[in-house]
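Next comes the sequence, and after it the predicted model I'd like to discuss.
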Amino acid sequence: MSVAEPPPVPAPETGPRPAGAPGNDAPPRPPFAQDWRRIARMGAVGAVGQIFISLSNMPVKLDGRAIIEGILSLGYLSLVVLPLAAGSRVGHQLRREGVPFHRPGAHEVVGGAACGVLVGGGLSLLAILIANFDLREPLVNWSPILADLLAFNRGTAFAVVIWLALGAAVGAAGGLLRVVPPAARRVLWTVVLTLFGAAVLESLTTDLAEGMGIEGAVDWFYAPRGGLTISGAIVLALGSAVLAVAGRGRIRQARARIDSLEGPARNRANLGLILATGAVLVILPMFAGKLTNELLANVGLFVLLALGLNIVVGLAGILDLGYVAFFAVGSYSAAVLTAATSPKIHPELPWFVALFGVVVLTGLVGLFIGAPVIRMRGDYLAIVTLGFGEIIRLLFLSDWLSGWFGGSQGITNIPGAEIFGLAEVAGTDPRSVFYLVLAFCAIAIYVSWRLERSRIGRAWMAVREDETVAEAMGINTVNVKLLAFVVGAMLGSFSGAIFSAKVGSVFPASFLILVSIVILVVVIFGGMGNIVGVIAGSAVLIGVLGGPKQPGLLAEFSEFKLLIYGALLVWMMLARPEGLIPSVRRTRELHQEELAQDAWLRGETHDEQDGIGTSATGRSGAASGNGSTDRPSGDSS
């Protein structure tokens, strides 16, 4: 019986693609040929979102933080984001094979304006409801000041009209963003992000300017009551626009040049970037005040925790919701071994000597917790780890162990960390705390980097991708996952030991389950499995919003941290599940079926390295969603 030969693979297309194929634009649509059902749906969602934001009292709380003096505050900015996003999103088109892709035009502007009117209509409706009904009884969070804020202190009728007009204008601006050329759009976004970033970083910039003796120049940019001055905003806008035009494509070219390096040249480039970053982090605290150094120390503690959780979640794929248990064990064990006020035993060991005991004890706790639950998978494992995290906290809180750990009274008067008997690092000197945290972050980064590229790291990633296949390939999945649990626990113990020395006391209330959730959000937001992404996620979330009890640059968001964390988590899962700075391997895993589908639609799933094509059967199998792809393992998206 003869085997039928597979049909030949079509050669890559060299001529122009047919009309309607990706890469060919159709003429713009008529301005009023809108998908009114889509506009109504997005406008209704946006209106509900506007009402929810307003009734949460966010605009009133944030109105005290000025972006540009006398023109825009953070409160009003929170009310115009949704019309802008809806107006831009309503004109979004997907490029599909055989479906015309219309060039942007007046159609997008009209659709954005119509959607913006509906979104702004939510605030108009809210203004009418506030004026005619008493909403204080069912909705207790909002403030009566909201009515004046929505009306600009001019009455309900003005509020109704102005928010319809503002919604239309902002929505049209969102649609216009799709019409302007990409170069102009890039300049515009650079200006907007520069102004917003300068306003958000006001306290940090002022603190650094005082340390460098240039506070006079900074005072010209910032108003006495906060926010950018009008003249300062104009100068920053012009400067950022010039830099955006002058540096067009430079950053992308530099990144492409670095990515193209291989072997020793790539290692030298990476080493240069690491040394430059390290030099900045060493020099920056010397010119910063206590506020900035305290912020940097808090960010560093969460970087340490996130690096440990990244081993467990990012590399091994174990959803651990009780990671705060290792943070607590590290803090309490360091306190017991170093403090003279420890209830049961108080050996008063030097901090560095006690650190070895802390790491060993936390590793044993990780082994104790992981051994009975590591054979579970998915949601069951997450629920059990969540329970163990709470069990550890309740044990420290219980009267049963109060003779060892102080119960609800905790352990106080914990000495600082002695550095080889030469200096003592304590919370009264945030700069020294940051340098200690920076040293341990460097150790954790190196350990994570070496493990990721080792045989055990590849085994972790194999388990994460498909545990059944990894087990079939001969990997002892139980031992591999248990090792990830123990290593993650040890890295988390570093942060706990530094935390106890920094604060000088430990209490069970410092180790709520919320800490685990925040660390998990940091890892997901930054990019699971990527060390740089985890660091970036910690800097953005903890540095700007703050931790569960630690303040960030935007102290006004303290009441809305959990709301923003939840919104960011939902958005990341829907729009960018690989994270802010994703791992290349993780990106391929999440978008593997999309890559296979795209290759099948193009009809050319050939190997770009050796030119070997695949059969039509292989292409249809890849497109069927079975997770297989014919792209080479080194190919990128």
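Okay, I see it.

from here on, contacts and neighbour counts on C-alpha atoms
Fine.

For Ile564, see how far away the most centrally placed residue in the chain is.
For the chain, the residue nearest the mean C-alpha position is Phe525 (2.8 Å; CA atoms, centre = their mean). Distance, Phe525 to Ile564, by CA to CA, to the nearest Å: 12 Å.

any chance you could map the strands in the stretch 351-500 of the chain?
Shown for the stretch 351-500 of the chain, the strands assigned by DSSP state E, counting those that start in this stretch span residues 417-419, 423-425.

Mind putting those into TSV with mean neighbour count?
Formatted as TSV, the strands of the stretch 351-500 of the chain follow (neighbours: other CA atoms under 10 Å):
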stretch	mean neighbour count
strand 417-419	18
strand 423-425	17
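
next, the one to line up against it:
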Amino acid sequence: MSFNTVTSSFKVTRRRRSPLMEAVRLGLIAGAALVAFALIGAYSAMDKRAVIEGTVTLSQLASLLIVFAAGHVAARDARSGTSAALLNAVVAGLVAGACLSVLVWLIMAVNLRTTLVAASPALAKALSLGARIASLEALAQLPLIGAASALVGALVGRLPAGAGKAALTGLAAVITAGLFRDVFASMLERLPDLTGPDHEVFGSAGLNPGAAVALFFLAAAFALVRDRLALKRGGVPRSGLSRPGLVLLIAGVVLLPLVTNDFVAQVAMLVALYMLMGMGLNIELGLAGLVDLGFVAFFAVGAYTVALLCSSGPLAIADVSFWVALPVAIVLAAVAGMIFGLPVLRVRGDYLAMATLGLGEIIRVLVLSDALSPYLGGSQGIIEIDHPRLFGWELKSPVALYYLALVLAGVVAFVSLRLQNAKIGRAWLAMREDEDVAQALGIDPVASKLLAYTIGAAFAGAAGAVFAALIGSVYPHSFQLLVSINVLAILVIGGLGSLPGVLVGAIVLIGLPELLREFGEFRYLFYGIALVAMMHVRAEGLWPAAYAKEGVHAS
């Protein structure tokens, strides 16, 4: 690397290497990633889950995708023709696979377990892929498999744009179906008038090989047809929501708990809860541009209000219905938002984020304090919260509480949409883009911010009320800073200012890690990698708002 001084700043330039040396460098980077993936124990943990029955496990798939990406980049960076690009990809794959072969040899030749616990004979056996451990066959097949995977990545990169996108869509469909086999299998089992379709599509632990091939081509064909239809419309991206996609998304959200098992229903309930919180923060951050790291404080206000009004324990101040306590919780959270907003909303940007972070911590410390312990229970919390009742039916099952959160989220989404299209919504968007220009146009920034902060806090209070009814108890440790960060990440991943984006972000960031809970902390490894990658390839979010998409296409 070299540094050149340009206008009193530093510009980083990379020394150009020969294409072959660049391929070797990419192979070493991929090989280091593969070795690290194995040595932290992730390979052994994920090798028990099959993606394609009897063919590919999750750990093997993750390793192949790393080398696939290296081959794709090596072919893309090549400055010569197709043959040289494919050769560079093969070299990168060979080097990456050779790194794994060296690891297998070291595990069996040297006792690495004194410092690296995961470097066990079981790992060497898994990496030998059925051959005799550390045999010549086992050591030779890893570079060959790496070369083949990198070559496929290069070929996909060399395809025309539409065909390459279709191939990646088919691959994503196969990975999704195999990874979440239990969810899709439980849905197929409940289809009427069909006899065991899940056994034809899914094996005991993953997707059947024949079904995987069929799904790949179906998904790829769908992507090609969709692109052809877009070209017939002139190739101009739609500004706004895709109505068929939105209808399918809503239908899936409504029907999912009815066609899956209880575990998926519990995960869906958690997704609905975070979706409700995300819509509240979407008012503050997505529309008004207010970075609120203390959002969990209003969530706690709503939860403790319902706990005090609906609990049958010793700390209860009343014994009323949830439907009476819900509006009280919303109003108190809104009042708290207005009170807390007055001293902090005159600051901007990072300073606002730090101020709201302080307010969130103040609430958490107060709830834990000895002074409020006789009223709020301190670290012991409040228990024995009654579940909501509707026409004499107690809503305590995961499905019932899921639909309660979903109905509230629908109401909040309707209010948010009306506000977004109203005069105040346009004022919020103007402030988000440039507060000084908005003020010059006659918009009162403090009043507009305070209204956004108050409404967002009210929605957070509604989410807290549902949370208290869901859990049946509230504890201070449930209202950590991580809750605010998760809600913020949902908006960024889904798309700032986009209501469907809130739903998509909640599914991706909350639902998917919960469905992969069997892998423990390792699921967050790919969670983090996916977030970093998405910020590079789709910074506007998975489902950006209409005005955000127009701005991206215009630029």
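Cool, got the structure. Everything numeric here is computed off the predicted structure, so don't read it as measured data.

Map the residue nearest to the centre of the first structure across to the second structure for me.
Superposed on the second structure with TM-score structural alignment, Phe525 of the first structure falls opposite Ile493.

Give me the contact list for the helix or strand hosting that match.
Remark: Ile493 of the second structure resides in helix 481-494, with elements defined by DSSP states H and E. Around helix 481-494 of the second structure, the neighbours that count as contacts under CA atoms under 8 Å, 6 or more residues apart in numbering are 274, 277-278, 281-282, 286, 292-296, 360-361, 497, 500-506, 509, 531, 534, 539-544.

To what extent does that helix diverge from the first structure after superposition?
Helix 481-494 of the second structure, aligned to the first structure and superposed, deviates on average by 1.6 Å (mean CA distance after the TM-score superposition for the first structure).

distance between that helix and the chain's centre?
Between the centre of helix 481-494 of the second structure and the centre of its chain there are 9 Å (CA atoms, centre = their mean, to the nearest Å).

what does stretch 463-476 of the first structure give?
The gap between where stretch 463-476 of the first structure is centred and where its chain is centred comes out at 29 Å by CA atoms, centre = their mean.

ok, now stretch 12-29 of the second structure?
In terms of CA atoms, centre = their mean, the centre of stretch 12-29 of the second structure is found 32 Å from the chain centre.

buried residues in it?
Of the residues in stretch 12-29 of the second structure, those scored as buried under the neighbour-count criterion (16 or more other CA atoms under 10 Å) are Pro19, Leu20, Glu22, Ala23, Val24, Arg25, Leu26, Gly27, Leu28, Ile29.

Farthest-apart pair in those, please.
Taking every pair in the buried residues of stretch 12-29 of the second structure and measuring CA to CA, the maximum separation is 15.3 Å, between Pro19 and Ile29.

from memory Gly41 of the second structure sits against Ala122, does it?
No - in this structure, Gly41 of the second structure is not within contact of Ala122 by CA atoms under 8 Å, at 10.7 Å.

Arg228 of the second structure matches what in the first structure?
Using TM-score structural alignment, Arg228 of the second structure lines up with Gly249 in the first structure.

I'd like to know how far that match sits from Val522 of the first structure.
Counting by CA to CA, the gap from Gly249 of the first structure to Val522 of the first structure is 30 Å.

So between those two, which is more surrounded?
Ranked by neighbour count (other CA atoms under 10 Å), Gly249 of the first structure and Val522 place Val522 first, with 31 against 11.

can you name the residues of the second structure that stretch 294-310 of the first structure overlays?
Taking TM-score structural alignment, stretch 294-310 of the first structure hits residues 266-282 over in the second structure.

any idea how far Phe299 of the second structure is from Val399 of the second structure?
Counting by CA to CA, the separation of Val399 of the second structure from Phe299 of the second structure is 22 Å.

Comparing the two, which residue is more hemmed in?
Under the neighbour definition other CA under 10 Å, Val399 of the second structure and Phe299 were set side by side, and Phe299 has more, 28 against 19.

Mind telling me what the more buried one corresponds to in the first structure?
In the first structure, Phe299 of the second structure lands on Phe327 (TM-score structural alignment).

Could you do Gly541 of the second structure as well?
With TM-score structural alignment as the criterion, Gly541 of the second structure lines up with Gly579 in the first structure.

Run through the residues that contact that match.
Contact criterion CA under 8 Å, 6+ apart gives Ile524, Phe525, Gly526, Gly527, Met528, Gly533, Met572 as the residues in contact with Gly579 of the first structure.

which among the residues you listed end up buried?
Neighbour counting over these (16+ other CA under 10 Å) leaves Ile524, Phe525, Gly526, Gly527, Met528, Gly533, Met572 as the buried ones.

wait, which of those residues is closest to His102 of the first structure?
Nearest to His102 of the first structure, judged by CA to CA, of these is Met572 at 28.1 Å.

residues contacting the closest one?
By CA under 8 Å, 6+ apart, the residues touching Met572 of the first structure are Ile524, Phe525, Glu578, Gly579.

now swap in Ala355 of the second structure and tell me
For Ala355 of the second structure, the contacting residues are Val344, by CA under 8 Å, 6+ apart.

What's it aligned with over in the first structure?
Aligned against the first structure by TM-score structural alignment, Ala355 of the second structure finds its counterpart in Val384.

And stretch 171-182 of the second structure, how far out from the chain middle?
16 Å.

which bit of the first structure covers stretch 443-461 of the second structure?
The alignment of stretch 443-461 of the second structure onto the first structure (TM-score structural alignment) covers residues 475-493.

So for stretch 50-63 of the second structure, first residue to last residue, what's the gap.
Terminal residues of stretch 50-63 of the second structure are spaced 14 Å apart (CA to CA).

scratch that, stretch 586-594 of the first structure
End-to-end distance for stretch 586-594 of the first structure, by CA to CA: 14 Å.

Quick one: distance of that stretch to the chain centre.
Averaging C-alpha coordinates over stretch 586-594 of the first structure and over its chain gives two centres that are 19 Å apart (CA atoms, centre = their mean).

Report the buried residues of it.
Per 16+ other CA under 10 Å, stretch 586-594 of the first structure contains these buried residues: Arg586, Thr587, Arg588, Gln592, Glu593, Glu594.
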